[in-house]
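K.L.:
Structure for the following, please:
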Amino acid sequence: MSGEMDLKLEALSKYIVTSPSWIRSLALILLLSGCVEIMSILGSQGSFTKPNLFPIAAYLIPAVAALAFTPWLARRFGGKLDFGWSGLTAALGLIISLFVSLSPILLFRFSFALFFAISLALVFAFRMLLLAAVVDFHLRKVVVPAFLHSGIAILGAAPFLDLWFVQVSILLHISFAVGVYAFIIVVERPMKANFKVGPLELVNAFLLHLSEGSRKLDDFFRSIGESVVVPQVSLVLQREGKEEIFVTIPNVHPGPLGEIGGSNLPKILHNQIGGAALVFHGAASHDFNPVDETEVKKVGDAVLASRPNSCTSSSCTKSGRYRHGSVDVMAQAFGDTVIAVATRSPQVTEDLDFAMGFSIMKSGEKQFRHVGFIDAHNCMDTLADGVYSGTSLGMEYLAAAEDAFSGTAQQEQVPFMAGYAHRTLPWSRTDGFGDLGVQVLVITVGGQKTAYVLFDGNNMHTGARDEIRKRLVSLVDECEIMTTDTHVVNTISGRNQVGLKVPVEAFYPHVEDAVREAIADSAPACSAGATAWCKNVVVFGSQRISQIASTVNAMIGFLVPVAIIIIVGAFITTAMAYFLLVY
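P.N.:
Alright, predicted model coming up:
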């Protein structure tokens, strides 16, 4: 099922690695080199006043030089590498060199030169792969920077070891360079065959996005995307002497993560619409991620073009709750427009597929002209699968929504008041809160106050929604807590929901203040609904996420076997070349 693939792909974000401070890497290099030096002195029964120069020349100096000069060398070849990544590659290179060269001494004391040469070739191969991913996927631009560490180590060790060591080291480096090239060709083949781009190129683009805000990834998604047409229902609330409130429900998905694609869709639409705009989460999965901000603005243009010129309905129903199975729907009608919010809290739920949401919207059109369906997106513990048409859970959603539409259509509509409040929060994206903070819409009708509380975040930690509702009952008669599903909070991990890092006790006072402010802001209102048909919106495309996830999983599956074959081949090639040259 494609939902399972969506889940696997989002879970891959946990493999994204950020570089540590170069100071930590340097400290690790000094510590490891110092330990080797001490063991060398103790092993040779020497004096600490007369250090052994080999560990310094073969381990310490090459690692420090690699840390210091690789960024400069990368720039000389048209790339860019910060000292954090340079320090990480140098420290890992030193660890590889120490482990491979020193561990076998316990069994093969007479073969240190051979294992040291092998370790340097492995360091070279490792640096080629890492720099190809971090700096530039064109190997010709990273070969020289990659050779810096092992090259200096060969020069430093040469006076202590014989000519044989230098010869074998050079042959091993040549064999491993060819091996890395072959490894990359084999590994990249599935991705290039399906998407015309290699994984290293994608990693380059992603790291450029993180460091410089590059849009190269958006170009890739556009190249594989497809054009869709999606409905978007909006509700305009005009108030006497107050700012107009604009409610809109996109049926495209704010993903995939960070600032990539349409991940910041809620804020972009909020700013484009202007004023008191609430951008709720409709029914869409990662297949419906806009490929870039341009496509998000297309959606905004369509919504603004369909904006009603005047509001003619001055009445609405009370909000009501309808339940079928595990699905709970809160619905409220404003003239010929209905707003329905679905949740399964405290049960975990992920995105509803567009086809699922579209079916719900069409079923509501039996009673209403405009059907706004909101996925509350308010209960998450671990990453879960989505909701799809034809599944038992999908049928629960459809049945609960149909009950809500038919029940709401029978309710009396009377004059109402609307109030709005917007609070930014003193936490960042890394804490699970997007740029918009929290927004509150309060509808007062027939003595009933209903609060629509919207967090700019990606889902809520299990129990947070229910705890907030429990606390708000002293202020309002009914409420629902929702998130926009913004993915700007997911730059590294797929799990960063509201309430995970910052407990409800910490941010609830801001919610309560916003609800009180919205109640105080209430004024008599009239409404008008609209359904915009957003055309030619380029999204990732049906099954594209599944295809990417399947391709990545296939690549990961044969990485180790291919690496082993190539390493063995490199050793055999080196041995054959050595004997041909020497004998």
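
K.L.:
C-alpha from now on. contacts and neighbour counts both.
P.N.:
OK.

K.L.:
so what secondary structure elements neighbour the top strand by length along the chain?
P.N.:
Ranked by residue count and defined by DSSP state E, the top strand of the chain is strand 523-539. Packing partners of strand 523-539 (3 or more Cα pairs under 8 Å, 6 or more residues apart in numbering; DSSP states H and E): strand 226-239, helix 293-305, strand 327-334, strand 370-375, strand 414-423.

K.L.:
most tightly surrounded among the ones you listed?
P.N.:
Sort those by mean neighbour count, taking mean count of other Cα atoms under 10 Å, and strand 370-375 sits at the top with a mean of 28.

K.L.:
that older thread, ok, which of the helices and strands packed on strand 523-539 comes nearest residue 549?
P.N.:
With Cα to Cα as the criterion, residue 549 lies closest to strand 226-239 of the helices and strands packed on strand 523-539, at 17.7 Å.

K.L.:
following the closest one, which helix or strand shows up next?
P.N.:
For strand 226-239, the following helix or strand on the C-terminal side (DSSP states H and E) is strand 245-249.

K.L.:
Can you list the neighbours in contact with that next one?
P.N.:
Strand 245-249 is touched from outside by 232-238, 275-282, 372-374, 420, with contacts defined as Cα atoms under 8 Å, 6 or more residues apart in numbering.

K.L.:
What angle do strand 523-539 and it make with each other?
P.N.:
Compare the direction of strand 245-249 with that of strand 523-539 by axes from the mean of the first three to the mean of the last three Cα atoms, to 10 degrees and you get 30 degrees.

K.L.:
which of the residues in the very next helix or strand once past strand 245-249 are buried?
P.N.:
Sequence-wise, the next helix or strand downstream of strand 245-249 (DSSP H and E) is helix 265-273. Neighbour-count burial for helix 265-273 flags 265, 266, 267, 268, 269, 270, 273 (criterion: 16 or more other Cα atoms under 10 Å).

K.L.:
Out of those, the closest to residue 155 would be?
P.N.:
residue 265 (54.4 Å).

K.L.:
got the contact list for the nearest residue to that closest one once chain neighbours are set aside?
P.N.:
Nearest-residue entry for residue 265: residue 254, 5.3 Å, with adjacent residues in sequence omitted and distances by Cα to Cα, 6 or more residues apart in numbering. The contact partners of residue 254, by Cα under 8 Å, 6+ apart, come to 262, 263, 264, 265, 266, 289, 290, 485, 486, 487.

K.L.:
Could you also give me the structure for this next sequence, so I can compare it with the first?
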Amino acid sequence: RAKNNECRLVLPDVHPGPFHPIGGSNITYLIYKNLNSSAMVMHSVSDHSLNLPSKSQVDLYLSSLQKSSKTQQGFKCTKPVTVQVNKARTVGMLFDKTAVLILSLSPHGMEDVPSYVKTELEQYGKNRGFERVLIVDSHNAMGEVIQKNDADDLLNAAKSNLDTLITKETLKLEVGYSNSEFLKINADDLGPGKIAVMCMKIGNEKFFLGWADANNMHNGLREHIANYFSKNGYSLLEVCTSDTHYKARQARNKHGYFEFGSLSKFDDAAEWFLQLAKETERNISPASFDLLEQETKVKVMGDKQFDDYSKSLDRAMRITQGFLIGTTIFFFYTLF
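P.N.:
Coordinates of the predicted model:
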């Protein structure tokens, strides 16, 4: 393996939070560092009921990442498919029998994708012969609780995406990855993981996926970055955030935090990502992938405790709810 080109796309069932610096508020960066700073820690279909409430539970979860089991491996995937239904957009790829779907309402925004969307899509995929459907909440535009019509549009776009993926040819995969450590970015609207870019060359086309260790994104930033990429001849699939609840400093605003793009200038952010894309492009190599899964039993906050905790930060918290947490990792590595 060529270690400089390893990349992991991580989809944890835990949700960042509850509040900085408590519990799993910085869990995304801890996963990132645990995986040699070569990971994109995505936001799964989850909410604050799945917060890790203490350091001991965070440590238990992190230790379980070393005990993952390989459930799939391969060398090929489909080219990405993008489906738009009204505000809803889905980007999908098929790795053997595993589909990866990235959901977004950007630039309109939304809060966490409701769990029934995941449940229905997993069943839909199973009925059509997929072994699994992995769903990423891109979390890339600020918004309110998702409305039923928007959730239905996400479902319809995702189902159409799955139907299209079945018909697509699978091709050999090349991968490049770069984190932003060399850029020395100093931005208080980013978590300590900063940003990263992965490039996938499939057939004769290159596709770029951006990631930010951030608590959501300012509306329109994703589109600004995508347009900047397009002007420079690059194809940006999506920019996703980790939804970290880390805070570099206190935010005296209605949200209580700084979303990415609220402090960083749009042009600066777009240029950071483009520089990473160019660096990533230089690192492209023929690649394989492993699908790794792990489960661990940890204690999470649950709905009621998060509601109570939100109302009274100084209230003693009782940890009572046990939960079996799963984590899925796509591990891309270069081949000799």
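
K.L.:
Got a TM-score for the two of them?
P.N.:
Overlay of the two chains. TM-score (TM-score structural alignment, normalised by the length of structure 2): 0.82; 306 aligned residues with a Cα RMSD of 2.5 Å.

K.L.:
with the buried residues of helix 265-273 of structure 1 in mind, which one is nearest to residue 5 of structure 1?
P.N.:
Closest to residue 5 of structure 1, out of all of the buried residues of helix 265-273 of structure 1 and judged by Cα to Cα, is residue 265, at 22.6 Å.

K.L.:
Counterpart of that closest one over in structure 2?
P.N.:
Under the alignment defined by TM-score structural alignment, residue 265 of structure 1 corresponds to residue 27 in structure 2.

K.L.:
so residue 275 of structure 2 is in which element?
P.N.:
In the assignment (DSSP H and E), residue 275 of structure 2 maps to helix 266-282.

K.L.:
do the same with residue 157 of structure 2
P.N.:
helix 148-167.

K.L.:
Name the residues that touch that helix?
P.N.:
Outside helix 148-167 of structure 2, the residues within contact range by Cα under 8 Å, 6+ apart are 78, 81-94, 99, 101, 103-104, 113-114, 117, 121, 124-125.

K.L.:
Give me the buried entries from those.
P.N.:
Using 16+ other Cα under 10 Å, the buried ones in the contacts of helix 148-167 of structure 2 are 78, 81-85, 87-94, 99, 101, 103-104, 113-114, 117, 121, 124-125.

K.L.:
circling back: ok and the helix holding residue 157 of structure 2 relative to strand 132-137, angle-wise?
P.N.:
140 degrees.

K.L.:
circling back: could you pull up the residues touching the match of residue 265 of structure 1?
P.N.:
Taking Cα under 8 Å, 6+ apart as the criterion, residue 27 of structure 2 is in contact with 16, 17, 58, 244.

K.L.:
With distance to residue 172 of structure 2 as new columns, can these be given to me in JSON lines?
P.N.:
Converted to JSON lines, those look like this (distance: Cα to Cα, whole Å):
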{"residue": "16", "distance to residue 172 of structure 2": "35"}
{"residue": "17", "distance to residue 172 of structure 2": "38"}
{"residue": "58", "distance to residue 172 of structure 2": "37"}
{"residue": "244", "distance to residue 172 of structure 2": "33"}
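
K.L.:
Onto which residues of structure 1 does stretch 200-207 of structure 2 map?
P.N.:
Taking TM-score structural alignment as the measure, structure 1 aligns residues 443-450 with stretch 200-207 of structure 2.

K.L.:
Give me the distance between that stretch and the centre of its chain.
P.N.:
For stretch 443-450 of structure 1, the separation from the chain centroid amounts to 39 Å (computed by Cα atoms, centre = their mean, to the nearest Å).

K.L.:
Next, the buried residues of that stretch.
P.N.:
443, 444, 445, 449, 450.

K.L.:
for stretch 553-562 of structure 1, same thing?
P.N.:
Buried, per 16+ other Cα under 10 Å, within stretch 553-562 of structure 1: residue 555.

K.L.:
neighbouring contacts of it?
P.N.:
So stretch 553-562 of structure 1 is contacted by 183, 187, 188, 190 (Cα under 8 Å, 6+ apart).

K.L.:
again with stretch 100-118 of structure 2
P.N.:
45-47, 87-94, 133-146, 151, 154-155, 158, 219-223.

K.L.:
try 7 Å this time
P.N.:
45-47, 87-94, 133-146, 154-155, 219-220 (Cα atoms under 7 Å, 6 or more residues apart in numbering).

K.L.:
just the helices in the stretch 1-150 of structure 1 please.
P.N.:
Secondary structure of the stretch 1-150 of structure 1 (DSSP state H, counting those that start in this stretch): helices located at 2-11, 22-43, 53-55, 61-76, 83-102, 112-134, 143-157.

K.L.:
Residue 512 of structure 1 is nearest to which of those helices?
P.N.:
Of all the helices of the stretch 1-150 of structure 1, helix 2-11 comes closest under Cα to Cα, at 32.9 Å.

K.L.:
I figured residue 234 of structure 1 was touching residue 527, is that so?
P.N.:
No: proximity of residue 234 of structure 1 to residue 527 does not meet the contact threshold set by Cα atoms under 7 Å, at 10.4 Å.

K.L.:
I'd assumed residue 107 of structure 2 was in a strand, is it?
P.N.:
No: using DSSP: H, G, I helix; E, B strand; the rest coil, the assignment for residue 107 of structure 2 is coil, not a strand.

K.L.:
Return the residue of structure 1 aligned against it.
P.N.:
So, by TM-score structural alignment, residue 107 of structure 2 is matched to residue 346.

K.L.:
count of neighbours near that match?
P.N.:
Look at residue 346 of structure 1: counted by other Cα atoms under 10 Å, it has 17 neighbours.

K.L.:
Now find how far off-centre stretch 400-420 of structure 1 is within its chain.
P.N.:
Its chain's C-alpha centre and that of stretch 400-420 of structure 1 lie 37 Å apart, by Cα atoms, centre = their mean.

K.L.:
And for stretch 69-76 of structure 2?
P.N.:
Centroid separation for stretch 69-76 of structure 2 versus its chain: 20 Å, with Cα atoms, centre = their mean.
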